[in-house]
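K.L.:
sequence first, then the predicted structure, then my questions.
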Amino acid sequence: MASPAPRLLLPEAPSLVAAFGRATLLSTEGEVRVLGATAVANALAEQPAPLLVHAPATARRLDLPPFEEALDLLELFAFACPAEPAPPTPRGLALALDLPVPADDEAAAILLPELAGALLRRLSRLAGTEAGRGAAAIAAHLRDTIAWPWADSVLAALGQPGMKAGREALKVWRRLPEWEETGPPPPPASHAVSPADARRRLAEMLGGSAEQRPQQADFASAAAAAFAPREAEGAPQLVLAEAGTGTGKTLGYIAPASLWAERNGAPVWLSTFTRNLQRQIDGELARLFPDPEERRSRVAIRKGRENYLCLLNFDESLGQAGMRSMALPLALVARWASATRDGDIQGGDFPGWLLELFPPGTLAGFADRRGECIRSACPHYKKCFVEHSIRRARHARLVVANHALVMVQAATGGGEDGRPTRFVFDEGHHIFDAADNAFSAALSGVEALELRRWLLGAEGGRSRAKGLRARIEELAGDIPDLLPPLEAALHAARLALPTSGWFGRIGDEAPLIPNPAEGFLHAVRAQVLARAPQDEGVYSLECDLHPVGPALAEAGDALRLALEGLETPLTTLRDRLRARLEEEDSGTMEVGERIRLETAMGGIERRALNPLAAWRGMLGTLAAPSPEPGTRPVMVDWLQLDRRDGRDWDAGLHRHWLDPTIPFAQVVAAPAHGLLVTSATLTDAARRNDPEAAWREAEARTGAVHLPSPAIRAAVPSPFDYARSTRAFVVTDVDTRMAGQVSGAMRDLFLAAGGGALGLFTAIRRLREVARRIAPKLEEAGLPLYAQHVDAMDNATLVDVFRAEEDSCLLGTDAMRDGVDVPGRSLRLLVFDRVPWPRRTILNRERRLHLSGGHPQNHDDAEARHRLRQAFGRLVRRADDRGVFVLLDRAAPTRVLAALPEGVVPRRVPLAEAIRETRALLEGYGTEPGENPG
């Protein structure tokens, strides 16, 4: 029997758009009212469930309890438009659906029913198709399980009003393609890319109608040198290229990189610092590969396993599909998984706001964040998103990765992706910090407990972590001599490593210390509390390792012996797996068996032996004499007690390289054939009059000084006229110690700009206090305020909202300072609460002393200048942008203000004058798009 013709069935519901403490309500009779929070609650009690966007955020803004029932348009959008981007606001949905953008809250309330109609019409296009029947089965499941308020409308639009529930439709893996194993790629050729070649490729990418940007072509020409053949082992072709904001460096390096990859049949890895920046680069690659299918075959996005949907986790979660709390999350994730490009659930095409619609942790278990992957033993292995991405990367021409993954892969011998020979490190000023994280070690309670879980699996509680036994026993039938070292390792782990609840047992009294690890952690905590300066109980505490107290020395020696007892059988286990691989004829061993052996061996190496070796080395220093004052260390060791929201949660011994670019140069750069390291802020702006010193410092920060061949240096200035389009002020009459004064200054500056303002803080606590104080006044003026660490949105979602809502304001910390691309009016004012000095830590102390050329203050000044310069770079992204930079810290030294672009002269003025000047520059900005500011 034919399905009924699709029809639109719009629920009859009032429309609700919330501001801070008030809301605009469009009743079902068409009456528009602006009501306070209490009146809104009373009005909604007499009407059907409201139509709104983002129910949790709406309730928070009105200070109301969570809505028990609501027609949330974000739920409908996620169902109808899976894997499509949209900022989670009425304006954002209008932009995504190509509808008129509402000018105010009243217009937004009137628009909500039209948004619902547009989404249902989108669904109606699936009527009669296999995809439509699958969607209808999921909607019917939601109708029968939780009475989802959108279910009847969705089923009507799909032409399936009588569809029976079908939980089978949630088993999305049945519709996913399998990957196929292929032979290893051939070695790359050695064809160079000339500067002229790079310029031609760039011109092809831009097209004949593109704006002429000589700086971009100059940058592409300079970048080509990184793709010349290597002349000596361990001496890569290294180019350091500084490209001022507006140069167009992304397309500038894609030009020679893509040309080299095509000519030589090998990938170039494009590495950046954050997931958000990976997404931006991926977007730029549409200029090179406009066809989505071609881009999918030639471009791969690579991230760590913890970023992808784990199909086995999702499969096992379907047992909860009948629960009210899980039915809708599972259904919406199933809809996304059927449409996603690559299964990236952290910053890819998965909408970050989807996590915010449900209680915290609802979707946390859908990715493998605890190292529980069982690889080839998984029933979904052949359809695994991670395995797909690994295989695409092996045969792609451009791989978009991040610094952390590149460094970890290199440290483990290339890992799953082989060993690339050509790299581009965008946001190269972050190489030092990324290497600092990648090549550090921590012997802490959290890390040690994680190793115990990996070795022993779940010891009570709900988890499918099966431990090392499950990974090895399937191999033991053919290799029986694996069992003795396996049993010995598991026994040693039970004796040595902490168990769940360890922190509660290492307190002051510590009546019972059940194992060496907990004894060591108890001694760490005691030494930290004895020696660390007193604080307010909010921030983490740390103290020097040396001189080592007697209790810590004794506990450390006991733990070192226990870890050696664990390391020995694990080493035997690893070696016996390796011997089996080596003794078998690779031509006769089945691919599946080889994969299982390699996976087991690699897991033991990465997850157990590597950290155990690092911990043993760290514990060995406890017996060493205290270093002489002023001695330059290779490694910096300290003890730390970690806190979150004023609560202690971890303790341990930490080790970092004094100069982490040494292992970066040794492990990542030296084996490569060519590297381009680029950023808008490679050099210190304060060194404009001494460019040689500026480049030497850049070479030290990027590891170039540890390579045998000198780096090729290139600098391309910004095309922007900053002196004409920007203003910079240091406010002289605000006391940054007083939250009220900082709040008042930010509020009045934001109002003067009419929104489009980003406030940056050096402390989360101050950010939250200012957000609480200024939100009501801004909302009264029609300027919505969003805040990192306040709003339940991830950083990418907050930036998407800020970009879409041109008159909104945003408060954030470091993550909002670097790599955020918000062109146009959406960002026209940037306010710093204080100079962003580096934190006063033991690691910072040692680097100030030994990496500053004998001038410790220079180290801090350079860090602060880099941060201010990066922040200023967010303000002007296009030639017709204009913006104001304000620093509220009247104590800011002039030497730090040298970070601002040449031609921008910061003026020290009272707050009132900064407000007047801000209003004068920005008044009318954007009324005539394309007009240059005058």
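P.N.:
Sure thing, it's come through.
K.L.:
contacts, neighbours, all on C-alpha from now
P.N.:
OK.
K.L.:
for this structure, which helix is longest?
P.N.:
Ranked by number of residues, the top helix in the chain under DSSP state H is helix 550-583.
K.L.:
name the helices or strands packed onto the next helix or strand after it?
P.N.:
Remark: after helix 550-583, the chain's next helix or strand is helix 591-604, criterion DSSP states H and E. On a contact count with 3 or more Cα pairs under 8 Å, 6 or more residues apart in numbering; DSSP states H and E, helix 591-604 meets helix 467-476, helix 550-583.
K.L.:
for residue 344, which non-adjacent residue is closest in space?
P.N.:
residue 308 (4.5 Å; Cα to Cα, 6 or more residues apart in numbering).
K.L.:
residue nearest the centroid of this protein?
P.N.:
Of all residues in the chain, the one closest to the mean position by Cα atoms, centre = their mean is residue 275, 4.3 Å from it.
K.L.:
putting a second one here so we can go through both:
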Amino acid sequence: MAASLSPSDMPPALVAHHGSCSLLTPDGELLTLSSEDAVLELRQWPAPLVVHAPLTARRLGLPPLPQPTPWLDLLELFVFALPGRTMPPTVRGLAQALELDDNRIGSAEADLLPELADILLDRVATLRATPAGEEMAALAVRMEHAGWAWGRSVLAALGTGTSLPPEALQPGDAIRVWRRLPKWEDAAPRPPPANHPVSAADARRRLGEILGPDAETRVGQADFAGAASAAFAPRLVRGDPHMVLAEAGTGTGKTLGYVAPASLWAERNGGTVWISTYTRHLQRQIEAELGRLYPDAAERRRHVVLRKGRENYLCLLNMEETVNIAGARGAASGSLIGLSLVARWAGVTADGDLTGGDLPGWFGDLFGRGLLAGIADRRGECIHGACPHYQRCFVEHSIRRARDADLVIANHALVMSQAAWHAMDGDEAGDEDNIPTRYVFDEGHHVMDAADSAFSAELSGLEAAELRRWLLGAEGARSRARGLKRRLDDLVVGYPRLEAPLEAALQAAHALPAPGWSGRLADAWHSTTEAVTDVATEAATETAEMPGDHAASPPSPLALLGPTNDAALPNPTEWLLHLLGQQALARSTARAPAEGGHRPGAIECDLHPVADAVLPAAAGLARALDRLAAALRTLVDRLLERLEDDTAELDSATRERVEAGVRTIRRRALSRVDGWVSMLRSLGAPADEGATPQHIDFIRLDRREGQRAGEHDVGLHRHWLDPTIPFATVLAAPAHGILVTSATLRDENGRTDGEETERAWEAAEARTGASHLPSPALRASLASPFDYQRQSRAFIVNDIPHDDIGALAGAYRTLFLAAGGGGLGLFTAISRLRAVHQRLSQPLEEAGIPLYAQHVDGMDNATLVDIFRSEANSCLLGTDAMRDGVDVPGRSLRLVVFERVPWPRPDILHRERRLHLSHGAPGAYDDRIARLRLRQAFGRLIRSGGDRGVFVLLDRRAPSRLLSAFPEGVAVRRAGLRDVARDLAAFLHGHENGEDGIPSSPPALS
């Protein structure tokens, strides 16, 4: 080895499981200890060698490690040695990434860690004489000074000391990676696309070219490509796009099936097709599959762009400010170490994506999510052309690449937001959005969910306080927040016509919640509760002393308090939020904040009938917001006037800044304020009895992340009753062609007659917005090629008590052990997931089955799935995000266990949609949602022709009418836990032993 850990300095190596540890002592002795004994042993030796230090500390029951961590975390060394690469953050995942063979990896215990460290240090040493080596040396010196545990070993591998010669790259320059990144250059605008069609035969032929002559033949894939081509026909009538609904069973190969006509249309017409997904998992899967179409990475980068919202990317200006702050603190700094590793990654990243790109998803676990949040544009404060790093900006680069790309892979939220912004801005939208004419919506069963989020409005404490911070910037607290005045700065200074409306807007912004609003609301609710109690007691006493019938009708305690504004609430927004919170608390049975209630989403109530004190408070806030909107609108108009009047004086960079400023004010401020005013002005309008409402208005009290105990956010929420109406109006109608595809577009309820088939398609059209378009959608259905009768089994366990957590955990333990791991446990509530995990982790670890869990392990979902995929015998617990969009073929996923029927959450939104959109059959509406969710969960199980798996539902109350959710041929049997465990073990392990069809499949339940 060119570099290695010195034997004299050999630290202990540690791998922590749940309740036990593998420990390699400095003397080379490999021990298996309890967590408690391992902690005692570690006190005798220097900081250990580990993989994923924060998770290791949690499993040992230790408090969070300080920053910089004193432990030698191999993940930190991996990011330094191999930036821009990802891998599962486990011993096995690291060993596989370093290309060790399975025999050497073995059980991946602590004795493997020194070898992995040597390999990584050897990689560092091989770069010593390269330009990368110079950068690494400079960064390592900076990190060593900041207290990096690996500093001395890395510097030894690079053959340098803690100081560098004057002619070398210096540490202060090395971390300022923005100085070395390439600049983008603008090109001429792309002409509008032509309208040459793509026939079904063309699409099939392109698919064959992509697959190649030796590819596996998938039944239905060519048919799917032919059907998808209809979405790329020339539009005949404005406002009437070609819409194709294509349901493609799991394994059809729908990704390349729609890529074939999409890529061919883009090539022929010089246009861009936007492919939209609901989950990040699928975005990256599609990007990877496009390697079949563009095998050369450079060519793929020219033709394919992955787009996300700005908040997902590294902001170079925010990084510069963070680096300066961290440097000013001096001495040891965990953030400086993390920033140095970000600088190392930023020099090689493909697109600067901090979330789900080539920065490992576990990076935030090591250095804190706050580090990544601080260097992204999560506050919406981009200053565009005024930024000194504008021409190196990752976001701007991806926007420009997307203008000339053939295929853009985005997500539903971004696609719908862009369409809404374009509709709002009209001809002044600029070309940032590059509004497409052709869309593919994969995971199309989520179109309604995404539209519900994109087109809803929320006037809450957090939203309003965020707008105030965006307008005013930091107000006394230590913060890097830049206000509107600072961002516009030289564009308005010296121009009185611009300065006046800007100052008016900033003054009007004081009507929004001031810093500390959450605590003031909590205090006000607590005070009101105490006051009402006192007044009620006094009123009851006085009433009891009244003669005659007066004792039967005591005065209202709230009426006795009166509507006077609390002096502790300094502005109209806080006063209205206080009153809305009072109404929610008064009408809810949930525990109030003052009583210790803090469950997220725990308190919700209808807006109507509106409490008397709310209406004047809403009117007062509406007037205040009108003043803010008027000032901002004047500012926008005068900025546009300056563009027109000062044409000869403005250079292109300044023009672009003005345009970006106008666009940002409209999108981040005016659209939000206008929506709030509309909500507030409609509060007093009485509901039209018997009419179907267009919107659903309600109040919600939430405990949000970052709020202290007793503090809640309160908000007035407005959702479309049918959110596919704005989706169809804003996005679909202006498009020329749209393909919506999924494995679960339609609900299957077991009936096969023509009337029922039509009903299923009509319901799918209603959920995707197709029913709101002039022409009917083209329908296509392609069956899965899998033999579910041979490859799968399904069971309902009928002897597990409904609300017994101990019995539920015992059932999961029994089933996971019977399968030997490879199990995905799905839950409908986070609280039950955590309770089961607490009881399950140690018994499984003792049996050699690692257990991971969403909402427990502190890792993002993509990282958890990567670990699960790489550890063939591990198990994973998760909620909705794991129910669909997760692709784990092979033995790593051979068992899915669902704790109960996934009925829709019985909240106000569901109540109103169930009432008005169910066509008189609310029960059938609930059933349809549950069946589709069961289909999505089952769809995780069989992902290839060689897979074999078992689906288990632990809900004995599951009605038989829901079982048509499973694919044709899947046998569903109700049995006790013991019999289910025996039969699934025989089915799974019999297959591994060369047997087939064990046990024999019973008839499906009707």
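P.N.:
Now that the structure is in, tell me what you want to look at. The shown structure was predicted, so the numbers you read here are calculated from the model rather than taken from an experiment.
K.L.:
what's the TM-score here?
P.N.:
The TM-score (TM-score structural alignment, normalised by the length of structure 1) is 0.96; 926 aligned residues with a Cα RMSD of 2.1 Å.
K.L.:
hmm, back to that, for residue 655 of structure 2, see how far away the equivalent of the residue nearest to residue 344 of structure 1 over in structure 2 is.
P.N.:
In structure 2, the residue paired with residue 308 of structure 1 is residue 313, using TM-score structural alignment. Going from residue 313 of structure 2 to residue 655 of structure 2 by Cα to Cα, to the nearest Å gives 24 Å.
K.L.:
and residue 806 of structure 2, what does it touch?
P.N.:
836, 839 (Cα atoms under 8 Å, 6 or more residues apart in numbering).
K.L.:
SS state for it?
P.N.:
At residue 806 of structure 2 the chain is in helix, as set by DSSP: H, G, I helix; E, B strand; the rest coil.
K.L.:
now which residue in structure 1 aligns to it?
P.N.:
Structural correspondence for residue 806 of structure 2 with respect to structure 1 (TM-score structural alignment): residue 740.
K.L.:
what distance do you get for that match to residue 783 of structure 1?
P.N.:
20 Å.
K.L.:
what's the answer for residue 510 of structure 1, then?
P.N.:
When residue 510 of structure 1 is compared with residue 783 of structure 1 (using Cα to Cα), they lie 53 Å apart.
K.L.:
with residue 888 of structure 1 instead?
P.N.:
Taking Cα to Cα, one finds residue 888 of structure 1 at 21 Å from residue 783 of structure 1.
K.L.:
over to residue 831 of structure 1?
P.N.:
From residue 831 of structure 1 to residue 783 of structure 1 the distance is 16 Å (Cα to Cα).
K.L.:
residues contacting stretch 160-178 of structure 1, please?
P.N.:
Contacts of stretch 160-178 of structure 1 (Cα under 8 Å, 6+ apart): 3-4, 6, 133-144, 152, 155, 311, 315, 318, 321, 330-331, 334, 337-338, 380, 382-384.
K.L.:
oops, could you answer that again for stretch 202-221 of structure 2 instead?
P.N.:
Counting by Cα under 8 Å, 6+ apart, 222-223, 225-226, 229, 251-254, 256-257, 260-261, 264, 292-293, 782-785 sit against stretch 202-221 of structure 2.
K.L.:
residue 832 of structure 2 maps to what in structure 1?
P.N.:
Using TM-score structural alignment, residue 832 of structure 2 pairs with residue 766 in structure 1.
K.L.:
where's that match, which helix or strand?
P.N.:
helix 764-780.
K.L.:
for the helix or strand that that helix is followed by, grab the matching residue range in structure 2.
P.N.:
Proceeding C-terminally, helix 764-780 of structure 1 gives way to strand 785-787 as the next helix or strand, assigned by DSSP H and E. Counting by TM-score structural alignment, strand 785-787 of structure 1 falls onto residues 851-853 of structure 2.
K.L.:
the matching stretch vs structure 1, average distance?
P.N.:
Averaged over the aligned pairs, stretch 851-853 of structure 2 sits 0.7 Å from structure 1 after superposition, using mean Cα distance after the TM-score superposition for structure 1.
K.L.:
all strands for the stretch 301-450 of structure 2, in order.
P.N.:
Counting by DSSP state E, counting those that start in this stretch, the stretch 301-450 of structure 2 has strands at residues 304-306, 407-411, 438-441.
K.L.:
indicate which one of those strands is closest to residue 19 of structure 2.
P.N.:
Among the strands of the stretch 301-450 of structure 2, the nearest to residue 19 of structure 2 by Cα to Cα is strand 407-411 (40.2 Å).
K.L.:
picking that back up, residue 313 and residue 655 of structure 2: who's more crowded?
P.N.:
residue 313 (24 against 20; other Cα atoms under 10 Å).
K.L.:
check the gap between the more buried one and residue 396 of structure 2 for me.
P.N.:
10 Å.
K.L.:
now do the shared contacts for the two.
P.N.:
With Cα under 8 Å, 6+ apart as the test, residue 313 of structure 2 and residue 396 reach no residue in common.
K.L.:
residues near residue 630 of structure 1, how many?
P.N.:
The number of residues near residue 630 of structure 1, taken as other Cα under 10 Å, comes to 9.
K.L.:
could you do residue 925 of structure 2 as well?
P.N.:
Neighbour tally, residue 925 of structure 2, other Cα under 10 Å: 18.
K.L.:
likewise residue 857 of structure 1?
P.N.:
11.
K.L.:
my read: it touches residue 848, true?
P.N.:
Yes: here residue 857 of structure 1 reaches residue 848: they are 7.2 Å apart, a contact under Cα atoms under 8 Å.
K.L.:
rewinding a little: next one: the match of strand 785-787 of structure 1 to chain centre, how far?
P.N.:
Remark: stretch 851-853 of structure 2 is offset 19 Å from the chain centroid, using Cα atoms, centre = their mean, to the nearest Å.
K.L.:
again, but for stretch 818-836 of structure 1
P.N.:
With Cα atoms, centre = their mean, you get 19 Å for stretch 818-836 of structure 1.
K.L.:
that one aligns to what range in structure 2?
P.N.:
Counting by TM-score structural alignment, stretch 818-836 of structure 1 corresponds to 884-902 in structure 2.
K.L.:
tell me where the stretch 151-300 of structure 1 has helices.
P.N.:
151-157, 195-206, 214-223, 249-264, 275-284, 292-298 (DSSP state H, counting those that start in this stretch).
K.L.:
same list (those) but as CSV, adding distance to residue 707 of structure 1.
P.N.:
As requested, the helices of the stretch 151-300 of structure 1 are exported to CSV (distance: least, Cα to Cα, whole Å):
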stretch, distance to residue 707 of structure 1
helix 151-157, 61
helix 195-206, 24
helix 214-223, 19
helix 249-264, 22
helix 275-284, 27
helix 292-298, 32
